[in-house]
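Q: Can you look at this prediction? I've put the sequence above it.
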Amino acid sequence: MPEREPPDTSRLVSTEWLAAHLGAPNLVIVDGSWHMPATGRKGREEFLKAHIPGAVFFDIDAVSDVASPLPHMLPSPTLFRAAMESLGIGRQMKIVVYDTEGLFSAPRVWWTLRAFGAVDVAILDGGFPKWLAEGRPTESGEAPYLPARFDATLDHDWVASIDDVAARVADRRAQILDARPAERFRGEAPEPRAGVRPGHIPGARNLPVSELVKDGRLADAATIRRAVEAAGIDPAKPVITSCGSGVTAAILWLALDTIGAPPVALYDGSWTEWGASDRPVATGPAD
């Protein structure tokens, strides 16, 4: 098993930087767009119509454990390696991820690549909306790619199971931070997936990602820190991020990482798993 190299500390690259490096060797641009099923939007269809020149499409639903009843759970290292190599994504390459919302699903792809050992992964600041607003070039159709090697080794410490979360909540070894909208966290709004109860994990805290992302861009560090502390989270103590199905939990990861307090894990099954299980559920504000 190859040793994991220290990850690159940069998290965002500008549209100016990316425009200046289009076509650079050892650079791969990844469209990681994913949309909630209720929107009716299809990331791949939109990618084929327009994307940043040279970009490849990372399908969050396809690059997953398709045997799991839960949506887009992490795949095996073997499957992940095959998927990345089929896209021309190498473990040692400079990888820049973006999405069509600005900052929504790209952090999930960023987190996934890093969890499987990618060395240098960044997110495009402002994403595709900023790129388009600046009149930068696009292309359509599938982009050609060169062969690449991705020796995938999943860092299991980054991923929390339902039993991990239950155990850490029970003995107060970690704080749970939920990215869902407040109405869903409190149980006042129905869940978008059938069979999932409303509410939240007992003891969890709520920080909707709408408080951290404005106009498709991540808030500054001071704003993030204030929001985290207002949610009742001590960034100096272990945090597990969660959401509806493991996508926006990665935005919380990115935000906490930005203030120098990276989470100990992301709950991959998130509320879709917990809310459909027989585990206890809390409603109302965080207790």
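A: That came in fine, so what should we check first? Numbering: from 1, shown residues only.
Q: make it CA atoms for all contacts and neighbour counts henceforth
A: Will do.
Q: can you pull out the strands in the chain?
A: Assigned strands in the chain, in chain order: 12-13, 27-31, 56-57, 94-98, 120-124, 159-160, 175-178, 205-206, 213-214, 217-218, 239-242, 265-267 (criterion: DSSP state E).
Q: Check it against this one:
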Amino acid sequence: MNKKTKLILATMTLAFSVFAFSGCSNSDKGNESATSDIKTIESKEVKENIEKSDWIIVDTRENDAFNGWKLDNVSRGGHIKGATDFSAAWLKVDNKDKDTTLDKVLETKGISKDKNIVLYDGNGKDAAEVANYLSNKGYSNLYIYDIKDWAQDSNNPMEAYENYEMLVPSSWVKDLIDGKHPETYDGKDYKVFEVSWGKEQDSPSYLKDGHIPGAIHINTDDIEKGPLWNRVSDEELEKFAVANGITKDTTTVLYGDDSMAAFRVVTILKYMGVEDVRILNGGTNKWVKAGYELEKTANKPVPVKSFGAKVPANKNYIVDLDMAKDIINDKKNSKLVDIRSWEEFIGETSGYDYIKTKGRPAGCVWGHAGTDAQSLQDYRNIDNTMRNKDEIINMWNEWGITPDQRLAFYCGTGWRAAEVLYYADVIGVKNIALYDGGWNEWSGNTGNEPNPIETGDPVKVK
């Protein structure tokens, strides 16, 4: 451990002691006892214990660092191989159910009181915050570690997601618009877009609440239309791109107040052939939490002459009804994955006031989602960043979904499924697509005869 790290840790230990003795309540006295269990640990000890069942290594940094970004001057991106995550940022989320949610997170990740828990960071703050949180909950055997020491030795295994650059931290976007050259950026023309439903004057997340400086508004009505709410024609998509100054070579950064709309649009941009697409991980809230300013003036796009490629250049990224049927019929090598709530999947509700039929395509499998047609909690951390790869794959494995299969994701009209498709892309799953028509099309809601439908719990049905 370097001298700077030791000094930081010594300062934190002193701060904990001062805090404990300065208060007068019973809860403060409990903190004094708990914080005395927080220790420091060296790389040698981490290596000796990392594979032991009674030890767990926890990354407490921002989710972006865990995914692969080099933040806080750490020499290598990603996380210690085998580590799980519990970000200090989650402790600052304003959520009435935060305590219950975080208790479930601890349980899911196996962060239990009977284990030795190594908490690491790169900024000298995050690990201490999580350690204090856990100690106040009665956890002992807590150790603080500096990831910089681990990263400096190339023999120490670290893991980053294959396409981590597709999800960017707010600091990356700030550097981009400030004219810097952030990690993985090739210096080409870039555009930043705020994505939500409605025209810019009707979008509270664009003009009323404010947007990232320089960002242009995209209305989702520009890329999809009813009654199917499928993407518009390839010709219309090309006109949309040209009007917004997007070519196949434009570095395109999208975000939103809730980023689901941005994932919907970015999936279509990838289908069209835009080669460098990015999503701000965690949306507008992450920009604000980082202390960056918003602006409330509208920015107008500057059109380009041409998109620069025949649309779609990445045709297989989105599939339609016939291909969805082929995927269902290829049971050995393929899965049509339902990204809707359990209640939608088993047919208790359609999830939409304009879709009457309930159920699911016969032969599909459940891929998890959230509690209703607008949520995706099973794939997001409490701060709306992407959940970690191992937990996503574990969810899939429950239903026989594996990354080596051909996977097509669908939901009601393509929004939730687009987000999961993008996450699958980030973690490096290869043969993936969005079934654009989703339940809206399959159920016959658009006037065609409905396709084969199932209801009920498939385990009980069998």
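A: Done, it's in. Treat the numbers as computed from the prediction; the structure is a model and nothing was measured.
Q: between the strands of structure 1, which one is nearest to residue 70 of structure 1?
A: Across these, residue 70 of structure 1 has its closest neighbour in strand 265-267 (12.3 Å, C-alpha to C-alpha).
Q: Redo the strands of structure 1 as JSON lines? Include mean neighbour count and distance to residue 166 of structure 1.
A: Output for the strands of structure 1, formatted as JSON lines (neighbours: other C-alpha atoms under 10 Å; distance: least, C-alpha to C-alpha, whole Å):
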{"stretch": "strand 12-13", "mean neighbour count": "17", "distance to residue 166 of structure 1": "33"}
{"stretch": "strand 27-31", "mean neighbour count": "24", "distance to residue 166 of structure 1": "34"}
{"stretch": "strand 56-57", "mean neighbour count": "22", "distance to residue 166 of structure 1": "35"}
{"stretch": "strand 94-98", "mean neighbour count": "25", "distance to residue 166 of structure 1": "32"}
{"stretch": "strand 120-124", "mean neighbour count": "25", "distance to residue 166 of structure 1": "31"}
{"stretch": "strand 159-160", "mean neighbour count": "20", "distance to residue 166 of structure 1": "10"}
{"stretch": "strand 175-178", "mean neighbour count": "26", "distance to residue 166 of structure 1": "10"}
{"stretch": "strand 205-206", "mean neighbour count": "25", "distance to residue 166 of structure 1": "15"}
{"stretch": "strand 213-214", "mean neighbour count": "16", "distance to residue 166 of structure 1": "29"}
{"stretch": "strand 217-218", "mean neighbour count": "20", "distance to residue 166 of structure 1": "30"}
{"stretch": "strand 239-242", "mean neighbour count": "28", "distance to residue 166 of structure 1": "11"}
{"stretch": "strand 265-267", "mean neighbour count": "26", "distance to residue 166 of structure 1": "11"}
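Q: would you turn the ones you listed into a markdown table with distance to residue 228 of structure 1?
A: Listed next are the strands of structure 1 as a markdown table, based on distance: least, C-alpha to C-alpha, whole Å:
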| stretch | distance to residue 228 of structure 1 |
| --- | --- |
| strand 12-13 | 20 |
| strand 27-31 | 29 |
| strand 56-57 | 32 |
| strand 94-98 | 24 |
| strand 120-124 | 21 |
| strand 159-160 | 20 |
| strand 175-178 | 9 |
| strand 205-206 | 9 |
| strand 213-214 | 13 |
| strand 217-218 | 14 |
| strand 239-242 | 11 |
| strand 265-267 | 16 |
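Q: Residue 246 of structure 2 -> structure 1?
A: Counting by TM-score structural alignment, residue 246 of structure 2 lines up with residue 89 in structure 1.
Q: wait, isn't its match in contact with residue 150?
A: Yes - assessed by C-alpha atoms under 8 Å, residue 89 of structure 1 is found in contact with residue 150 at 7.0 Å.
Q: More neighbours: which of the two?
A: residue 89 (29 against 23; other C-alpha atoms under 10 Å).
Q: how about the helices of the stretch 51-200 of structure 1, start to end?
A: 77-87, 106-115, 127-133, 162-170, 182-186 (DSSP state H, counting those that start in this stretch).
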